[in-house]
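Chemist: Need a 3D model of the sequence below.
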Amino acid sequence: MTIALHPHPSAALPLPPSPNGRGINALDHRADFPAIPAGWAYLDTAATAQKPQVVIDAITRAYDTSYATVHRGVYQRSADMTLAYEAARRTVARFIGAASENEIVFVRGATEGINLVAQCWAGEQLQAGDRILLSQLEHHSNIVPWQMVAERVGAHIDVLPLTADYQIDLDAMAAMITPAHKIVALAHVSNVLGSVLDARRAADIAHSVGAKILLDGCQAAPRITLDMAALDCDFYVLSGHKLYGPTGIGVLWARAELLDAMPPMQGGGAMIDKVSFAGTTYAPAPGRFEAGTPHIVGALGLAAGIDYVESIGLARIHAHETALVKLTRDALSQINSVTLYGPEDSAGIVSFSIKGVHPHDIGTILDEAHVAVRAGHHCAQPLMEYLGVDATARASFGVYNSAADVDALVKGIARVTRIFG
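Modeler: Modelled structure (predicted):
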């Protein structure tokens, strides 16, 4: 589809007042990110965060001067890399408040972590007639694995509604949950709406009937202080690339006793105790879930990303992004054709639509103005159906964003409205 870029004169709309950034808890870290050139407003952090130079340097160092395999070699460099890899596991454990690094399983991302739990815990524990509880706003990665296991074992899936302010309805959860529900899986922060779950209350409700609870922490980990004991969940997953680390690395945290009782998802090297043709015994967790050569450098890059985030402070990051969200929502609410989704205090995310304009067209025109946003269903088609739209546009913030990026976004959206009238 070709978009006409010359609006009819009668379609012109006044430009909303330019955001001035007052009240922004300013962070000045844009220079840390070499992939963000001057004049480019990168507003797609919820999809993937840009990488700070310290992460790039950690990855380069690992491949350039330090690289060797882990857990196998008896030579010094292999031993040193093993120490670094396991130190990365301890960094993750400390970052999320785990009781032990042995509760940390390195996976390819949150998607693999959820699939691991669905196959190796739910697939073993659930029986025909058991129930799984999800919510209306879940990412496909927190829907499809549960559908697969439900179909396999004959379980049923129930779906929690949202409140009027786009939160998972925990009052409805308390009313709906029964002893037949064995697992609850919810987003800690919605990737579309930025809604922040009262995770502890959700865990308490799940545990009141003996159910386990998994939290999808992809959007929470880069901005909210985590403490597994305080959350009292049973499983937690996150992705490295949303936490300013590399792609291809993520984390599954689970209570030690749950990991110990779960069979491995894959077989191969490193996850074994002893192999013979008569039978195989498996290594204790987390090793039994990390078959083959792991993403060594990815783990080191993730640890560098965590160190970077902690050097700034999660509280400062969250305050900064919350201020940018408010600035954006205040400005966009002045454009009559714009509909905003999500709560007023969403965590770093603003989803919106423009009447009569497909989000893909919004994204294309904004790209011409060097503003990068996401456009589509955001891997949350059931939520789009719930909202009554096919897709939305989504602006999402990181430590490198400023009021100037909001200004560029608002000006770009005003241009979209002029073009489409």
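
Chemist: CA only for contacts and neighbour counts going forward, please
Modeler: Will do.

Chemist: Find the centremost residue of this protein, please.
Modeler: Residue closest to the mean C-alpha point of the chain, counted by C-alpha atoms, centre = their mean, is Cys218 at 2.1 Å.

Chemist: now that one, nearest residue through space, not along the chain?
Modeler: Nearest residue to Cys218, sequence neighbours excluded (C-alpha to C-alpha, 6 or more residues apart in numbering): Leu238, at 4.5 Å.

Chemist: Make sure that neighbour is indeed in a strand.
Modeler: Yes: counting by DSSP: H, G, I helix; E, B strand; the rest coil, Leu238 is found in a strand.

Chemist: Run a quick neighbour tally on it.
Modeler: Leu238: 28 surrounding residues under other C-alpha atoms under 10 Å.

Chemist: Then Ala38?
Modeler: Using other C-alpha under 10 Å, Ala38 is surrounded by 10 other residues.

Chemist: how many neighbours does Arg316 have?
Modeler: By other C-alpha under 10 Å, neighbour count at Arg316 equals 18.

Chemist: contacting residues for it?
Modeler: By C-alpha atoms under 8 Å, 6 or more residues apart in numbering, Arg316 lies in contact with Asn25.

Chemist: Pretty sure the residue nearest to Cys218 sits against Ala221.
Modeler: Yes: judged on C-alpha atoms under 8 Å, Leu238 makes contact with Ala221 at a distance of 6.9 Å.

Chemist: and the longest helix for this structure?
Modeler: helix 76-96 (DSSP state H).

Chemist: Could you also give me the structure for this second sequence? I'd like to compare it with the first:
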Amino acid sequence: MSTNDFFSDLPGEFSRKDSPPVDPNLIAEWSKKFFGPLSSGSNVDELVLSSSKIPNEIPASSQNVISQEESASGGNSWTPRSGAGYTRVPDLGLSGAGVPTFPGGLNVPGAGQGLPGQNSPFSFLDDFRSFDSKVQNLQVSDPFSFSPSLVPSVDISSGNFDLSYARKDFPILEEKVNGRNLVWLDNAATTHKPQAVIDRLSYFYKHENSNIHRGAHTLAARATDAYEAAREKIKNFLNSSSTEEIVFVRGATEAINLVAQTWGRQNIGKDDEILISWLEHHANIVPWQMLCSEKGAKLKVIPVDETGQIILSEYQRLLTPKTRLVAFTQVSNALGTVTPAQTMIELAHKQGATVLLDGAQAVSHMPVDVQVLDCDFYVFSGHKVFAPTGIGVLFGKKGILDQMTPWQGGGNMIQDVTFERTVYQPAPFRFEAGTGNIADAVGLGAAIDYLNKFGMVRIAEYEHSLLEYGTKELKKIPGLKMIGTAPDKAGVLSFVLEGFKTEDVGRYLAQEGIAVRSGHHCAQPILRRFGLESTVRPSLAFYNTCEDIDALIRALYDLIGGRTSGPL
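Modeler: Predicted coordinates for the structure are as follows:
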């Protein structure tokens, strides 16, 4: 089968025809070196499963063995050779369009990188990478890279940040609702998926679908590389220092619970204090309440002012030597408030506290740099950043993750199992028990690729202009009160309308084809801080336009019977 035949299912913008040739010998050399020999696997954690005498080390007969044994659940259980991690891709002078890349991230530059000297438990797949006749001689750049024609050039210096042309990449935005064009202003609940992400998922299931890490065959190699390439993309997106700091989870909620059930149980004790803020989503409240109840710790709440902004002086007062953890949101899902995260993290660290930052509402609106923020944990959900549902990320500093015990046991997270003990994989694998959401992790990587074509700085600038426009126009509507008026906001326009229940406003807008969220937004404490049980919450993404906001404004004027005094 020819290369062109192999990629016949891909749309035209993924064509490889115009890319420059690459020396096949160079490709072979890179593939051979992409995964290195295994490390010795020292300093492993052990789980005592019985009172039997535990040997000092794994018997030699159980090391460096690859087995596929049927588990009780019917799946395959892989016993990896000792050692884990990825070897950094050697510098072979490859760059630009001539870099050989394979479907799903196979040998994508930087994919699966770890720290120097760390090696792969998956190197047994190398033969299948090297001898896959379909990908061995590819001569072009990443099949999931975007044609420059898809992203029109914008002169940033001119102040032209309009990204509204991006909406053509989102097929669902062509939907009709009640005979009207869909106006999607419910992005804080979930974002839509660009065609590139949809295509990437389809490609995975057509050409790469397999379980990962443990299968010694071609599709396992492809799926493993696609999955680990996505981890590398997330590492770069957050500016983490290593892929070993990136753990795949189902979403931000699971990430927070993982930290509570592992780090929290290990480090929180009686009379210790956990600080959260009034702004938090329930997912960043309930796990800490549960932990405090279990451990006898105290949960304290950082107050906010009338605009919905953190009161820093009160935060500093609440920080004490008893503060073990500070967990707060970077952007409020109910109000859109952007918190002074870097300052708060610095203050917490001065008291010796660990910090978890909830970035679920931030990653789609602004650049995130976990090294600059210096947070100890960072969490977000893929579906809030144009990726599929059911996939999310926990970033944790490597030194902290290495000290945390797993919270779930099973396949994939182990190096060796006997009836006496279990030897865990190092992070991040020790926190990814069982078969993960492989395809949607790959989809998350594709979403990050898509965002990178625009740049988060440009996205932030454009959305800020939309937010300012929407705020100005909403304030003109008689009887409408904005909830959350902090000077630094992102993407959220919560309001109440005098004389109307929020659910009635939402229902009326839905009849007009306009999707907003009406309710408490899983953030009841902050709404009650303002004497409310619910708000109407339009929320923005970079595929929205001023026309979307105009449609919202017209519908609200219609609802209150005052269209003639509003925009036409």
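
Chemist: Would you check the span in structure 2 matched by the longest helix of structure 1?
Modeler: Aligned using TM-score structural alignment, helix 76-96 of structure 1 spans residues 218-238 in structure 2.

Chemist: Quick one: average offset of that stretch versus structure 1, please.
Modeler: Compared with structure 1 after fitting, stretch 218-238 of structure 2 has a mean deviation of 0.8 Å; criterion: mean C-alpha distance after the TM-score superposition for structure 1.

Chemist: what about the aligned partner of Arg108 of structure 1 in structure 2, how many neighbours?
Modeler: Using TM-score structural alignment as the criterion, Arg108 of structure 1 maps onto Arg250 of structure 2. By the criterion of other C-alpha under 10 Å, Arg250 of structure 2 has 20 neighbours.

Chemist: ok, now the one 5 residues further on?
Modeler: If you count neighbours by other C-alpha under 10 Å, Ala255 of structure 2 ends up with 25.

Chemist: Give me the aligned partner of Leu466 of structure 2 over in structure 1.
Modeler: Checking TM-score structural alignment: Leu466 of structure 2 goes with Leu324.

Chemist: Is it correct that that match falls within a helix?
Modeler: Yes: under three-state DSSP, Leu324 of structure 1 falls within a helix.

Chemist: which part of structure 1 lines up with the longest strand belonging to structure 2?
Modeler: Criterion DSSP state E: the longest strand present in structure 2 is strand 323-329. Under TM-score structural alignment, strand 323-329 of structure 2 corresponds to residues 181-187 of structure 1.

Chemist: quick revisit: the longest strand of structure 2 vs structure 1 - mean distance after superposition?
Modeler: Here the mean offset of strand 323-329 of structure 2 against structure 1 after fitting is 0.4 Å, by mean C-alpha distance after the TM-score superposition for structure 1.

Chemist: so where is the helix or strand that that strand is followed by in structure 1?
Modeler: Counting by DSSP states H and E, the element after strand 323-329 of structure 2 in chain order, helix or strand, is helix 341-350. The alignment of helix 341-350 of structure 2 onto structure 1 (TM-score structural alignment) spans residues 199-208.

Chemist: Tell me how many other residues crowd the residue opposite Ser534 of structure 2 in structure 1 once aligned.
Modeler: Mapped onto structure 1 by TM-score structural alignment, Ser534 of structure 2 lines up with Ala391. The local packing of Ala391 of structure 1 (other C-alpha under 10 Å) involves 22 other residues.

Chemist: Ala391 of structure 1 and Cys379 touch, don't they?
Modeler: No: taking C-alpha under 8 Å as the definition, Ala391 of structure 1 is not a contact partner of Cys379, at 10.0 Å.

Chemist: show me what contacts Trp278 of structure 2?
Modeler: For Trp278 of structure 2, the contacting residues are Val301, Ile302, Pro303, Val304, Pro525, Ile526, Arg529, by C-alpha under 8 Å, 6+ apart.

Chemist: cutoff 7 Å now
Modeler: Neighbour list for Trp278 of structure 2: Val301, Ile302, Pro303, Val304, Pro525, Ile526 [criterion: C-alpha atoms under 7 Å, 6 or more residues apart in numbering].

Chemist: quick one: which of the residues you listed sit in strands?
Modeler: Judged by DSSP E, these include Val301, Ile302 as members of strands.

Chemist: For the contacts of Trp278 of structure 2, pick the one with the most neighbours.
Modeler: The residue in those with the most neighbours, by other C-alpha under 10 Å, is Ile526 (25 neighbours).

Chemist: was I right about that one contacting Ser277?
Modeler: No: the pair Ile526 of structure 2 / Ser277 is not scored as a contact, 8.9 Å apart, by C-alpha atoms under 7 Å.

Chemist: which element is Tyr205 of structure 2 on?
Modeler: Applying DSSP H and E, one finds Tyr205 of structure 2 within helix 195-207.

Chemist: Now do that helix: which range of structure 1 does it align onto?
Modeler: Residue span in structure 1 matched to helix 195-207 of structure 2, by TM-score structural alignment: 53-65.

Chemist: hang on, isn't the match of Ser534 of structure 2 packed against Asp361?
Modeler: No: counting by C-alpha under 7 Å, Ala391 of structure 1 sits too far from Asp361 to count as a contact (11.4 Å).

Chemist: who are the neighbours in contact with the counterpart of Ala555 of structure 2 in structure 1?
Modeler: The equivalent of Ala555 of structure 2 in structure 1 is Gly412 (alignment by TM-score structural alignment). Residues near Gly412 of structure 1 by C-alpha under 7 Å, 6+ apart: Leu366, Ala369.

Chemist: Could you do Gly154 of structure 1 as well?
Modeler: Neighbours of Gly154 of structure 1 in contact, by C-alpha under 7 Å, 6+ apart: Gln127, Ala128, Gly129.

Chemist: Who wins on neighbours among these?
Modeler: Counting neighbours by other C-alpha under 10 Å, Gln127 comes out on top of the contacts of Gly154 of structure 1 with 17 neighbours.

Chemist: With adjacent residues omitted, what lies nearest to that one?
Modeler: Closest residue in space to Gln127 of structure 1, ignoring its immediate chain neighbours: Val153 at 5.7 Å, by C-alpha to C-alpha, 6+ apart.

Chemist: All good on my end, thank you.
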